[in-house]
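A.B. asks: Predicted coordinates and the sequence they were generated for:
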Amino acid sequence: MSVKVRGTEGALSLDAVDMKIDSVRINGRDSPFKFDNEEGRLRIPAVPRKESTVTITYTKQVADDVIVGLYKSRYGKDHMLVTDLEPAKARTVFPCKDEPLYKAVFKLTVTTDRGISVISNTLSRSEEVTKDGRMKFEFDPTPRMSTYLFFLGVGSFEERSIASGKTRLIIASRPGQSDRGKFILETSAAVLKGYEKYFRIAYPLKKLHLVALPEYHTGAMENWGAITSRESFVLLGQNSSAADQRTGASVMAHEIAHQWFGDLVTMKWWDDLWLNESFASFMDPMMIEKLHPEWDPWRDFLRFEAFRSLNADALSTTHPIQAKVKSVEEVEGIVDDITYGKGAAVLRMLESYVGKEAFRRGVSAYLRRFEYSNARGEDFWEALGKTSGLPVSRIARAWITKAGFPVVGVTTSKGKVTFSQSRFQLNGEETDGSWPIPLNLQVDGKSRTILLDGKSMSISARKPSEVVVNQRRTGFYSVLYDKGSYDRIARRFATLHSHDRAGIVNDLYLFLQAGKVGPELYFRFVSLAAGLADLLVTELVTDHLANLRAIADEAGIVRESYTEFYPAQIQRIGLFRKKGEDDSVSTVRETLAAQLVRTNTDYARKLARRFDGYQEVEPDLRAAVAVSYAVTRGKAAFDPLLRLVKDASNELERAKVYPALTSFEDPSLVENPLN
């Protein structure tokens, strides 16, 4: 490799590990060097002040037992060589300054055996046969980018492509699989076009690869121009369910958002990783809503991001969104629900506070100011403050630097509503703490936003008993109403918006765990939910009851609740898919049926009878059919289920059988075959 360097005369220190350095030359002349593999440092002591070309010859062996850096992604007896470099594995592939602050233009040339494909961040500008009969690929220079975004893939890739404006979207997969990428390819093309319109900034590369990896330790990675992903997120054939499609579309919308927020503009250091990930997690439902409004992607956002991160943030072990990161080894410790989900929920709260258009203009201004460079979270808040004229920096700083979240107490009296706040914790401890909270309210039939900027405040209201706090659940806080308010909410529960109903139920679930309310109040609202056709609340309560059943199944009130709730909801939507049914109903059935068959023998027997025709079972019910077969047939079901796993042609099909394999009480059944 060769690198152009410019700077003061003296030593050049590069990150490098797990390689053999053969030689170093500066401007064509041999240079001394010192390489310490344990320290991960290559030092070149005498680099001239002027711009110079440093050429490093090195050897890198690809180990069989790694799944990061440059590794073998296996399928059957074959494999492809691919890179996965975030946060700091580029140093295991080539000597470099392996920190996000250091950006460079990469010019790549790769020589391989003939018949092998090579993929990188940019298009191949030339391919020629060498004198010894091999193939040499030369790629276009990349934009200025950080090392962790570099990508190299070498293997027998099969490709399928589509145009999105001036950009070519390309699915790359192992042979015989690319046709299964049609849905994600078309969705990604629309997502790319949507982001260009939202950001008012064109995607800067000529192509975007979506590389489906058969063996991958994480979910997906936003390498600039070459997104990598598990096959199960990209290759969605006829055996994929509606939930699989929603998940795949969401993952791609997340990673494509990174092509601007993270790749075009990159954090200076890993303590701002949250801004990259939070923003992408916030943008993906926004974009999916434009493409598939019938999916109500904010439903999934509330369930999997906002509500899940509230639960994580209520623990004593939580951390601020902007966590202190002293070394790259600490980065993995902050890849969690707080960095992704809470950060995204706070961004949504700020968008609701400043307004959608002011938020969009702030995002665009931020990206234009720092394109091809690095920035801090403070730079983003400053941009939002300028476009909105509101104190965004002060509000945002409080939310990202403090651990935990507030519970807003609501008490009503004649002509008045009073709000108070304190930090909420699942251990029930009362602690001081206040945040500047944008309260999104419905008061006297109208929506309004006020800033609770202290411990308490009151507002006037003609009908205080009808106030709704945290309307549509745009804020990252829980709401504890007084007893009289809960009685009135229960009477009009069916008339509330689905997201408001879900927020009330989820808050009560948190309060139940913390001992702030008794079980009677929570299960009162679960019983109300059992009588409603509300997809989000159905999924949410199904999640809650599964957790409660795991820890308190013998409690009569828990057993009574799921015995009532699961059958009531499955009877409402039907156990089997109807012609013309909305995909959203199918995703709820998949969640609901998986729990129903674990608690209701009649339903389990009914679905177990369909196991003999498993391949003809609709994808939404396959997991439930497999579980039903396991719980009704016992030990005799294990070998047929294991055979399904071994015979499956892709990870998506295997994943639908895994829950059934965990249904056996004898752990030795699972341990030996899977090992």
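C.D. replies: That came through fine.
A.B. asks: C-alpha from now on. contacts and neighbour counts both.
C.D. replies: Fine.
A.B. asks: which outside residues touch stretch 231-243?
C.D. replies: For stretch 231-243, contacts defined as C-alpha atoms under 8 Å, 6 or more residues apart in numbering pick out 177-184, 210, 212-214, 244-245, 247-249, 251, 583-584, 586-587, 590, 618-620, 650-653.
A.B. asks: make it 6 Å
C.D. replies: 180-181, 184, 212-214, 248, 583, 587, 619-620, 651-652 (C-alpha atoms under 6 Å, 6 or more residues apart in numbering).
A.B. asks: Stretch 157-165 now?
C.D. replies: Contacts for stretch 157-165 (C-alpha under 6 Å, 6+ apart): 168-175, 189.
A.B. asks: ok, residue 366 to residue 193 distance?
C.D. replies: 20 Å (C-alpha to C-alpha, to the nearest Å).
A.B. asks: To clarify, my last question referred to residue 596.
C.D. replies: From residue 596 to residue 193 the distance is 41 Å (C-alpha to C-alpha).
A.B. asks: one step back: what about residue 366 and residue 193, which has more around it?
C.D. replies: residue 366 (21 against 16; other C-alpha atoms under 10 Å).
A.B. asks: Confirm that the more buried one lies within a strand, as I assumed.
C.D. replies: No: under DSSP: H, G, I helix; E, B strand; the rest coil, residue 366 sits outside any strand and is assigned helix.
A.B. asks: Tell me how far it lies from residue 658.
C.D. replies: 44 Å.
A.B. asks: how about the helices in the stretch 51-200 of the chain?
C.D. replies: Remark: helices assigned in the stretch 51-200 of the chain by DSSP state H, counting those that start in this stretch are 182-199.
A.B. asks: Please compare the first structure with the one that follows:
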Amino acid sequence: YSRTGEGMHRFTDPADGRTYVYTQLFLDDVQRVFAAFDQPDLKAVFELAVTAPEDWTVLANSVTEHTGDGVWKAAPTPPISTYLVAVAAGPWHSVRTEHRGLPFGIHCRRSLAPHLDADADELLDITRACFDRYHEKFEEPYPFDSYDQAFVPEFNAGAMENPGLVTFRDEFVYRSAVTDTERQTRARVVAHEMAHMWFGDLVTLTWWDDIWLNESFAEYMGYQILTEATRFTDTWTNFGVAGKAWGYDADQRPSTHPVAPGDVEDTASALLNFDGISYAKGASALRQLVAWLGEKDFLAGINIHFQRHKFANATLADFIDSLAAATDRDVHAWADAWLRTTG
């Protein structure tokens, strides 16, 4: 086990002594847990069996079943990349429901149970509203068999878009009074990670040079869906105040890079691109693209993209080709100007 949030992280709660483990296999950390070729364009069906203490619950990418003697079996997944395989196990406190015939759940460590319960209705309402709105926009239905959101301790990122088992830092289980902006931020992260179920999980980047495609798209959709489907109707104002400043700041540094960098040799190089350019500037560019194409043609292009590449992989060129199939505008020239240049 790790204590760094890389691979399989193990945590013992100082509040009650209970222990939890969860995976974070992002980029190339899958090899810390099991042997695998860890390129995102090598997808496989995963069928997991987990042996755990009797009082634990085991969550995974698909529906899990306790078969006795501490053994949990997860249903076979659709083809997914190794970096998206996920397990979270421990004596979780869970709030479960069903939506559109699928099991939905939110989970946290036992010591945070009262705080999760206090916000459970809000979290599940936002989850359902975003889920429904994505189904209005995307022709491909949600591609997995369940939707769990686990708020995990000592997480080294904000959240991770594991198919069917999104993990969040458990600071998002608020312990005290918070501002409405903080609630909006949490809701936006819920919407952002859900966008990845289609863009990132169903259709996955071929290599890490297109990490912006994952993140810029999810960032744009997270703000847009929240604005359309929830009470947080001024989310783009928050983006203008905070998000764009992050992008401008990163773009003025000597370390600036194109939204779509041309050459990413390895995962260490890819990690350097997780910044305000890949998230905020890329989302700004996509927002501009939607305004230029019109949302109808943009969504038509997105749906062509999902249809062409579902359960497979795609590049920036594939994405632009899909958009170009839905419009008379010169999307290739737009991409060269806005995605391939710095500043």
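C.D. replies: Structure received. Keep in mind it's a predicted model, so treat the numbers as computed, not measured.
A.B. asks: what's the TM-score for these two chains?
C.D. replies: Here the TM-score for the pair of chains, by TM-score structural alignment, normalised by the length of the second structure, is 0.94; 336 aligned residues with a C-alpha RMSD of 1.5 Å.
A.B. asks: before we move on, the earlier item: among the contacts of stretch 231-243 of the first structure, which one lies nearest to residue 272 of the first structure?
C.D. replies: Each of the contacts of stretch 231-243 of the first structure was checked against residue 272 of the first structure using C-alpha to C-alpha; the closest is residue 248, at 26.1 Å.
A.B. asks: quick one on the thing from earlier: just the contacts of stretch 157-165 of the first structure: which are in strands?
C.D. replies: 168-173 (DSSP state E).
A.B. asks: Just the buried subset of the residues you listed, please.
C.D. replies: 169-173 (16 or more other C-alpha atoms under 10 Å).
A.B. asks: Quick one: map residue 359 of the first structure onto the second structure.
C.D. replies: Matched to the second structure by TM-score structural alignment, residue 359 of the first structure sits across from residue 298.
A.B. asks: Could you check which helix or strand contains that match?
C.D. replies: With secondary structure defined by DSSP states H and E, residue 298 of the second structure is part of helix 295-309.
A.B. asks: and that helix, which residues are buried?
C.D. replies: Those buried within helix 295-309 of the second structure under the rule 16+ other C-alpha under 10 Å are 297-306, 308.
A.B. asks: cool, and stretch 164-171 of the second structure?
C.D. replies: Quick answer for stretch 164-171 of the second structure (16+ other C-alpha under 10 Å): 164-170.
A.B. asks: which residues in the first structure does that stretch align to?
C.D. replies: By TM-score structural alignment, stretch 164-171 of the second structure lines up with residues 225-232 in the first structure.
A.B. asks: follow-up on the earlier one: nearest residue to the match of residue 359 of the first structure other than its sequence neighbours?
C.D. replies: Excluding its sequence neighbours, the residue lying closest to residue 298 of the second structure (C-alpha to C-alpha, 6 or more residues apart in numbering) is residue 290, at 5.9 Å.
A.B. asks: just checking, that neighbour is part of a helix?
C.D. replies: Yes: under three-state DSSP, residue 290 of the second structure sits within a helix.
A.B. asks: quick one on the thing from earlier: could you dump the ones in strands among the contacts of stretch 157-165 of the first structure to a markdown table with distance to residue 539 of the first structure?
C.D. replies: What follows is those, written out as a markdown table (distance: C-alpha to C-alpha, whole Å):
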| residue | distance to residue 539 of the first structure |
| --- | --- |
| 168 | 38 |
| 169 | 34 |
| 170 | 35 |
| 171 | 32 |
| 172 | 34 |
| 173 | 33 |
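A.B. asks: out of those residues, who's nearest residue 397 of the first structure?
C.D. replies: Out of these, the member with the shortest distance to residue 397 of the first structure (by C-alpha to C-alpha) is residue 169, at 37.9 Å.
A.B. asks: Contacts only, for the closest one.
C.D. replies: So residue 169 of the first structure contacts 161-163, 207-209 (C-alpha under 6 Å, 6+ apart).
A.B. asks: Who wins on neighbours among the residues you listed?
C.D. replies: So for the contacts of residue 169 of the first structure (other C-alpha under 10 Å), the most neighbours sit at residue 208, 28 neighbours.
A.B. asks: Now check the second structure for the residue matching that one.
C.D. replies: By TM-score structural alignment, residue 208 of the first structure lines up with residue 147.
A.B. asks: list the contacts for its match?
C.D. replies: By C-alpha under 6 Å, 6+ apart, the neighbours of residue 147 of the second structure are 104, 164.
A.B. asks: I'd like to know how far it sits from residue 106 of the second structure.
C.D. replies: 9 Å.
A.B. asks: One more: residue 246 of the second structure?
C.D. replies: Residue 246 of the second structure is 30 Å from residue 106 of the second structure, by C-alpha to C-alpha.
A.B. asks: so residue 258 of the second structure is in which element?
C.D. replies: Per DSSP H and E, there is no helix or strand for residue 258 of the second structure.
A.B. asks: Now check the first structure for the residue matching it.
C.D. replies: Residue 258 of the second structure maps onto residue 320 in the first structure, by TM-score structural alignment.
A.B. asks: Which stretches in the stretch 101-250 of the second structure count as helices?
C.D. replies: Counting by DSSP H, counting those that start in this stretch, the helices of the stretch 101-250 of the second structure are 113-137, 180-196, 211-229, 235-238, 244-251.
A.B. asks: burial of the counterpart of residue 286 of the first structure in the second structure, as a residue count?
C.D. replies: With TM-score structural alignment as the matching criterion, the partner of residue 286 of the first structure in the second structure is residue 224. Using other C-alpha under 10 Å, the number of residues around residue 224 of the second structure comes to 19.
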